[in-house]
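Chemist: Following is a predicted model, sequence given first.
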Amino acid sequence: MNHPFLLIIVKVTIFSLMLAMGIKFSLETMFSFWRKPALLFRALLAVVVLVPLVVVALLKLFNLPLGVAMGLVFLAASPGAPLTTKRTKMAGAKSSQSASLQLTLALLAVIITPLTLAIFTILFQSIPEKLTMLDVAKQVTIVQLLPVSLGLLLQKFGANYAVRVEKSLTFIANFLFFILVILACIIGFPLLFKLWGLPLVVITIMVIVSLGIGHILGGPDEDHRSILAISCIARNIGLALFITILNGLEKQVIPTIVAYLMVGAVLGVLYSIYHKRKLAKLP
């Protein structure tokens, strides 16, 4: 599969997912998390600061292949996965709170993503810097900030039309994301065997520690624990793929993204089962 075609697929998929997210959730929904500044601070600290710091520590501790290191860096710089709300609901969380954090991360990605990548290139000289902060910010604005903003505006000023198109657009966006995951697996799966051993152990550590960070900082409210825990591991796979392709590192990095997707899905489901059972025992 050639580079331009895959890039187009990724761009269309991210744009559709973000537009659907903006149409589905209103500005009022987003503000629900903002009304709890202490919780919002802990959430941003966990997802935006501490998870990338975990990656910094792992890269310092372990001598990983460049492709694996780059994959972890791109994932760390890509918070706010489009399906986070669905995943947190599996863990028993309230959708409004989760949706608020998800929207916030999607809008802030235009700052968070280029800044995180710039910090990693400073800390690790071996990481190639093909794109400047401004380049990344422009690209994230086009594929993420712009569609989310358009969706929110449509929800605000054209609610009747938004209701009519929301289900169809969400179906199309989810279908495109499914196709994108399949394409990533086709490209990356044959190379996954190279990740056996240390790289897979490091990816697993990243997921487990990230879950722990979110769970601890989300307390004492159990609902907030699940939201932050899942949000920490739910990195934006589409955005990470987008950055990968822009840097021309598909073959080296996509296997790591696919491995993270699989490990994160399995451990995320196990956490959701554990947390839902814990909630069921509460009075």
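Modeler: All right, it came through fine.
Chemist: Please make it C-alpha for all contacts and neighbour counts, starting now.
Modeler: Noted.
Chemist: elements contacting the longest helix anywhere in the chain?
Modeler: Assignment by DSSP state H gives helix 250-281 as the longest helix of the chain. Counting contacts by 3 or more CA pairs under 8 Å, 6 or more residues apart in numbering; DSSP states H and E, helix 250-281 packs against helix 66-76, helix 84-90, helix 159-188, helix 198-217, helix 222-233, helix 237-246.
Chemist: can you give me the angle it makes with helix 222-233?
Modeler: 170 degrees (axes from the mean of the first three to the mean of the last three CA atoms, to 10 degrees).
Chemist: If we ignore the residues flanking it in sequence, what's nearest L58?
Modeler: V202 (7.0 Å; CA to CA, 6 or more residues apart in numbering).
Chemist: can you count the residues close to the one you found?
Modeler: Close neighbours of V202, defined as other CA atoms under 10 Å, add up to 21.
Chemist: For F74, see how far away it is.
Modeler: Going from V202 to F74 by CA to CA, to the nearest Å gives 15 Å.
Chemist: Could you do K86 as well?
Modeler: For K86, the distance to F74 - CA to CA - is 23 Å.
Chemist: more neighbours, these two?
Modeler: Taking other CA under 10 Å, K86 and F74 do not tie; F74 has more neighbours (27 against 13).
Chemist: Nearest residue to that one in space, please, no chain neighbours.
Modeler: In space, F74 comes closest to A240 once its chain neighbours are excluded; the distance is 5.2 Å by CA to CA, 6+ apart.
Chemist: What of S100?
Modeler: Per CA to CA, 6+ apart, closest to S100 is M30, 3.9 Å.
Chemist: just checking, that neighbour touches L105?
Modeler: No: using CA atoms under 8 Å, M30 makes no contact with L105, being 10.3 Å away.
Chemist: this is the other structure I want to compare:
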Amino acid sequence: MDLISILSTVLKVAVALTVFGYGLSARTEDLLFVLRRPRLLFVSIVAMFVVMPVVALAAHAYLDFPHAAEVALVVIALTPIPALLPRTEIGSGGRARYAFGLAFAVALLSPVIVPALSDLIGRLMDRPFGLSPWTVAVAMLTQILLPLGLGWIVGRLAPRAAERLGGPIVNIANLATLLALVVLLVVVFPAVLSALSLVTLLVMFGFTVAGLAVGHALAGPDRTDSVVLAIACANRNPGLAIGLAAGIFPAESFAGTVIIYALVSNVAVTLYTRLQRRRGVAPAPQVSPTPTASTQEDA
């Protein structure tokens, strides 16, 4: 296993730890929040798995930018898990229950949706993008379903310990993510320089802005839901994207282009979240083990 593979694994483990940390305070109602709302589920799936791949295909069809960036953009659009779900969404004023429920719903549906989409996109681009359901299922199981379920179980069995541990676990995961991204940037810096161009930057930034706009517009009138879906559409997990790209094209490396996307998307998402705070989208309260009046009203 080379260093890039190790760092990609660290990023995946960090996502699992983040999900576990927030799973400590999640309730059954939170996990099923999206699945119990057919309209919200449909809109979320369309935004993440239909509109964003179409945006990537449109960029491929109408813009002239490097091949590695084209492939990376499609793989990013197919990556089912956002980079910072649910931490960024909640901290930016998003509804915690929607963030939890979206992560759970996406993990359940991705093994069916992502392979079908990758096959269709591969046919349209005349390039194989085949992803086996097993590959996606393993990723969703290890990074979302298992850590979320374990966190939920621990939170039910030991609520006081879960309340104390949740914050430190998420902070450790965030630090690991930051360190892994910094080291990865250093390792693939020559590849970043070779892939770096004004066109690539503009395409990556445009893709991110399109994701923010699509998610914000389609989530509905509730602005807290808009924040969650906007970030879920725009900010995909770089570690998982690198892993998927390596599985599809083992002889090629797209780490440099994915890192460019990660940097650009984080800048765009940061600007978006600051704008939402200034517009008065109040941060959602942390989900507690016992129901509150406000969470009962959300249901």
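Modeler: Alright, I've got the coordinates. This structure is a prediction, so every number in the text was calculated from the model and none was measured.
Chemist: The helix or strand where S5 of structure 2 lies: average distance to aligned residues in structure 1?
Modeler: S5 of structure 2 belongs to helix 3-23 when assigned by DSSP states H and E. Compared with structure 1 after fitting, helix 3-23 of structure 2 deviates on average by 3.9 Å (mean CA distance after the TM-score superposition for structure 1).
Chemist: who does that helix touch, helix- and strand-wise?
Modeler: Partner elements for helix 3-23 of structure 2 (3+ CA pairs under 8 Å, 6+ apart): helix 146-157, helix 159-187, helix 238-248.
Chemist: got the angle between it and helix 238-248?
Modeler: 130 degrees.
Chemist: Could you give me the buried positions within helix 3-23 of structure 2?
Modeler: Residues of helix 3-23 of structure 2 classed as buried by neighbour count (16 or more other CA atoms under 10 Å): 4-5, 7-23.
Chemist: and the angle from it to helix 159-187?
Modeler: Going by the same axes, to 10 degrees, helix 3-23 of structure 2 makes 160 degrees with helix 159-187.
Chemist: Tell me the first helix or strand C-terminal of helix 3-23 of structure 2.
Modeler: Sequence-wise, the next helix or strand downstream of helix 3-23 of structure 2 (DSSP H and E) is helix 28-31.
Chemist: who touches that next one?
Modeler: Residues outside helix 28-31 of structure 2 that contact it (CA atoms under 8 Å, 6 or more residues apart in numbering): A96, R97, Y98, F100, G101, L102, F104.
Chemist: Now, these that are in strands?
Modeler: In strands, judged by DSSP state E, none of those are found.
Chemist: Need the max-distance pair from those residues.
Modeler: Between any two of those, the greatest separation by CA to CA is 12.5 Å, found for A96 and F104.
Chemist: who has more neighbours, those two?
Modeler: Neighbours were counted for A96 of structure 2 and for F104 using other CA under 10 Å; A96 has more, 27 against 22.
Chemist: Give the burial count for the residue lying closest to the more buried one once chain neighbours are set aside, as a bare number.
Modeler: Using CA to CA, 6+ apart and skipping the chain neighbours, the partner closest in space to A96 of structure 2 is I90 (5.5 Å). Neighbours of I90 of structure 2 under the rule other CA under 10 Å: 24.
Chemist: I90 of structure 2 and L3 of structure 2, how far apart?
Modeler: In terms of CA to CA, I90 of structure 2 sits 32 Å off from L3 of structure 2.
Chemist: With A234 of structure 2 instead?
Modeler: Taking CA to CA as the criterion, A234 of structure 2 is separated from L3 of structure 2 by 27 Å.
Chemist: Likewise for V75 of structure 2?
Modeler: Taking CA to CA, one finds V75 of structure 2 at 21 Å from L3 of structure 2.
Chemist: What residues of stretch 19-33 of structure 1 count as buried?
Modeler: 19-27, 29-33.
Chemist: do the same with stretch 123-135 of structure 2
Modeler: Buried residues in stretch 123-135 of structure 2 (16+ other CA under 10 Å): F129, G130, L131, S132, P133.
Chemist: Take it and give me the span from its first residue to its final residue.
Modeler: First-to-last residue span, stretch 123-135 of structure 2, CA to CA: 20 Å.
Chemist: Next, count neighbours for the nearest residue to A43 of structure 1 once chain neighbours are set aside.
Modeler: With CA to CA, 6+ apart as the criterion, A43 of structure 1 has its nearest non-adjacent residue at 6.1 Å, and that residue is L228. L228 of structure 1: 32 surrounding residues under other CA under 10 Å.
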